[in-house]
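Q: Predicted model, plus sequence, below.
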Amino acid sequence: MTKLSVNVNKIATLRNARGGNVPNLLKVASDIERFGAQGITVHPRPDERHIRYRDTRDLKKIVATEFNVEGNPNPKFIELVLGVKPDQVTLVPDAVDAITSNSGWDTIKHQEFLREVISKFKDAGIRTSIFVDPDEQMVKGAKSTGTDRIELYTESYATGYSSNKEMAIKPFIEAAKMANSLNIGINAGHDLSLENIQFFSENIPGLLEVSIGHALICESLYLGLDNVVNMYLNKLK
């Protein structure tokens, strides 16, 4: 079964909109685990507009499942991750002012940089994953960085799903097969939802984990957080 890691950035966004501590991020994360999710993901950005660096440190103390920290590996992020030591770090090449992640790494152009950063995390006993587009050459490049896993950037799949899901998923299947042949673990995330998650998980060989935040929280406004977490788990079986 593919594991579900829930990104709680949107919970922090809601909290920050009014100040104070409502909703309580730590309680929500614990509840999400209690509802059945197998991981918690955060993506602290330099401006701390949603997840704050302190949140990451506080969550490390209470997350009982897998803790995944995403971000662009600038010096401050690297220091945070090495201090927190989450179960997994996912490296994302997002710009400082990016609203959300919008591309994968060029694993050939940035190979030396990624290799250096990844070695630091692996020396600290942290599993590494890097965000990549569904491109076989980028997967091959990822192998040379020494990463444990890749996270397939699934926006193009989500965008094309409603018009032609077979065509939309084709490059992801090819990228996954390449990753399997190179013994690289496969995660996935970005715009996955209750509508498109099952087809994706059924067709991607060796899919270990999906990270879902925005859609899951939005769906929970109507259907309830406990219910939605378990709806995802059922579709991932």
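A: Received the coordinates, thanks. Numbering: from 1, shown residues only.
Q: only C-alpha atoms for contact and neighbour calcs from this point on.
A: Will do.
Q: where does residue 167 fall, helix, sheet strand or coil?
A: Here residue 167 is helix, with the state taken from DSSP: H, G, I helix; E, B strand; the rest coil.
Q: which residue packs closest to it, ignoring adjacent ones?
A: residue 160 (7.8 Å; CA to CA, 6 or more residues apart in numbering).
Q: My guess is the one you found contacts residue 168. True?
A: Yes. Residue 160 is within contact range of residue 168, at 5.2 Å (criterion: CA atoms under 8 Å).
Q: Do a quick rundown of the helices in the chain.
A: Here the chain has its helices, by DSSP state H, at 9-18, 25-34, 53-62, 75-84, 111-123, 136-145, 155-181, 197-203, 214-223, 225-236.
Q: Tell me which of these sits most buried.
A: Mean neighbour count (mean count of other CA atoms under 10 Å) peaks for helix 136-145 among the helices of the chain, with a mean of 20.
Q: picking that back up, how near is the residue nearest to residue 167 to residue 131?
A: 20 Å (CA to CA, to the nearest Å).
Q: and if you look at residue 200?
A: From residue 200 to residue 131 the distance is 17 Å (CA to CA).
Q: do residue 217 as well
A: Applying CA to CA to residue 217 and residue 131 gives a distance of 22 Å.
Q: same thing with residue 40?
A: For residue 40, the distance to residue 131 equals 17 Å [CA to CA].
Q: Then residue 115?
A: Note on residue 115: its distance to residue 131, by CA to CA, is 14 Å.
Q: Overlap in contacts, the two.
A: The contact sets of residue 115 and residue 131 do not overlap (CA atoms under 8 Å, 6 or more residues apart in numbering).
Q: Hmm, residue 149 is touching residue 131, no?
A: No. The criterion here is CA under 8 Å, and residue 149 misses it with residue 131 at 9.0 Å.
Q: quick one, which of the two is more surrounded?
A: Neighbours were counted for residue 149 and for residue 131 using other CA atoms under 10 Å; residue 131 has more, 28 against 23.
Q: ok, now how distant is the more buried one from residue 230?
A: From residue 131 to residue 230 the distance is 26 Å (CA to CA).
Q: Use this one as the comparison:
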Amino acid sequence: MAHIVLDKASVELAVYNSRGRALKSEILRRTVGGGLQNDRDSSIQLVKALNEISFEAKDGDRIGLVGGNGAGKTTLLRVLSRVYPPTSGYATIEGRIASLIDLSMGMDTDATGYDNIEMRSIMLGLDYQQAEAIIPDVEEFSQLGEFLSLPIRTYSSGMMLRLAFAVSTAVHPDVLILDEVIGVGDAAFAERAEQRLRTMIQKASIMFLASHDSNSIKRFCNRTLWMKSGKLMMDGAPDEVLAAYAADGAA
């Protein structure tokens, strides 16, 4: 059973060699989210990417994340993916995680497609036997055929994405984490990918989807978190939160 609790979780990221660079500071603030703080060493600045975020997620939650660029959505997804630990506060995350933030994470361009299936699967939490067991599914879905025996540096970008997507979605997680709804490959493959993703969403106990598309939030989510400058502004039903977010942008 999946269960997630964040209690005043904050994340501060250190930025080095930024003395006297006002423009760089502003770009970092807008890109990462939150606010900049000066460290005792003036060559270091701390970006408070998340600021005391608290919420609970239970089985059945389909949670959308909305907010402008630099609001902290991706940082929050990385905390939920166990990539970033909170620098203060707590994050308790129970259940197997499948994060589709970066599909190619953990893939080695000098290794073959088959080797990368195993490496990516193990990174997603499978053991060696489980990684071996999903190979036929990845073969069938990716439709890469004999290319799976070649180093992936020989692949086109579309082939690379097809392999990464096939592996990432062959795992059945308790918690599914998405940064935008994924479009992969040509029209025929994209349609199959959407069907596969829908099945994955249905099977997951909890899902998080960060998106700038309000239609995707309404389509896939039953709850929405609005973030701004690293803070959680509102947590509620999608229509209510999206309306408040839109009103704030129009103000």
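A: Thanks, I have the structure now. Please read all numbers here as calculations on a predicted model, not as lab measurements.
Q: TM-score them against each other, please.
A: Once the chains are laid over each other, their TM-score by TM-score structural alignment, normalised by the length of the first structure reads 0.37; 151 aligned residues with a CA RMSD of 5.8 Å.
Q: for whichever strand or helix holds residue 114 of the second structure, packing partners?
A: Per DSSP states H and E: residue 114 of the second structure is located in helix 113-123. Taking 3 or more CA pairs under 8 Å, 6 or more residues apart in numbering; DSSP states H and E as contact, the helices and strands that helix 113-123 of the second structure lies on are helix 128-133, helix 135-142, helix 157-168.
Q: how about a cut-off of 7 Å?
A: Here helix 113-123 of the second structure touches helix 128-133, going by 3 or more CA pairs under 7 Å, 6 or more residues apart in numbering; DSSP states H and E.
Q: neighbouring contacts of the helix it packs on?
A: 118, 121, 122 (CA atoms under 7 Å, 6 or more residues apart in numbering).
Q: Tell me the one of those nearest residue 91 of the second structure?
A: Using CA to CA, residue 122 comes nearest to residue 91 of the second structure of the contacts of helix 128-133 of the second structure, at 23.1 Å.
Q: Give me the distance between the closest one and residue 207 of the second structure.
A: Residue 122 of the second structure is 21 Å from residue 207 of the second structure, by CA to CA.
Q: More neighbours: which of those two?
A: residue 207 (27 against 16).
Q: was I right about the more buried one contacting residue 176?
A: Yes. Using CA atoms under 7 Å, residue 207 of the second structure makes contact with residue 176 at a distance of 4.7 Å.
Q: Could you count how many residues lie near the closest residue to residue 97 of the second structure other than its chain neighbours?
A: Spatially, and ignoring its direct neighbours in sequence, residue 97 of the second structure is nearest to residue 175 (4.9 Å; CA to CA, 6+ apart). Each residue near residue 175 of the second structure was counted by other CA under 10 Å, and the total is 29.
Q: State the distance from residue 175 of the second structure to residue 162 of the second structure.
A: Distance from residue 175 of the second structure to residue 162 of the second structure, counting by CA to CA: 22 Å.
Q: repeat for residue 15 of the second structure
A: Per CA to CA, residue 15 of the second structure is found 35 Å from residue 162 of the second structure.
Q: Those two: which is more packed in?
A: The neighbour count for residue 15 of the second structure versus residue 162, taken as other CA under 10 Å, is higher for residue 162 (23 against 17).
Q: Assign a three-state SS to residue 49 of the second structure, would you?
A: Assignment for residue 49 of the second structure (three-state DSSP): strand.
Q: Correct me if wrong: it contacts residue 14.
A: No. Between residue 49 of the second structure and residue 14 no contact is recorded; they are 10.3 Å apart, counting by CA under 7 Å.
Q: Looking only at neighbour counts, state which of those two leads.
A: residue 49 (26 against 13).
Q: And the more buried one, how far from residue 117 of the second structure?
A: Distance from residue 49 of the second structure to residue 117 of the second structure, by CA to CA: 33 Å.
Q: related to what we said a few turns ago, would a markdown table of the helices of the first structure with distance to residue 3 of the first structure be doable?
A: Converted to a markdown table, the helices of the first structure look like this (distance: least, CA to CA, whole Å):
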| stretch | distance to residue 3 of the first structure |
| --- | --- |
| helix 9-18 | 19 |
| helix 25-34 | 12 |
| helix 53-62 | 19 |
| helix 75-84 | 22 |
| helix 111-123 | 22 |
| helix 136-145 | 21 |
| helix 155-181 | 16 |
| helix 197-203 | 10 |
| helix 214-223 | 15 |
| helix 225-236 | 8 |
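Q: Looking at these, which is nearest to residue 189 of the first structure?
A: Nearest to residue 189 of the first structure, of all the helices of the first structure, is helix 155-181, at 8.0 Å by CA to CA.
Q: Wait, residue 15 of the second structure touches residue 44, no?
A: Yes. Residue 15 of the second structure is within contact range of residue 44, at 5.6 Å (criterion: CA under 7 Å).
Q: Just after the helix or strand where residue 64 of the second structure lies, pick out the following helix or strand.
A: According to DSSP H and E, residue 64 of the second structure maps onto strand 62-66. Note on strand 62-66 of the second structure: by DSSP H and E, the next helix or strand toward the C-terminus is helix 73-80.
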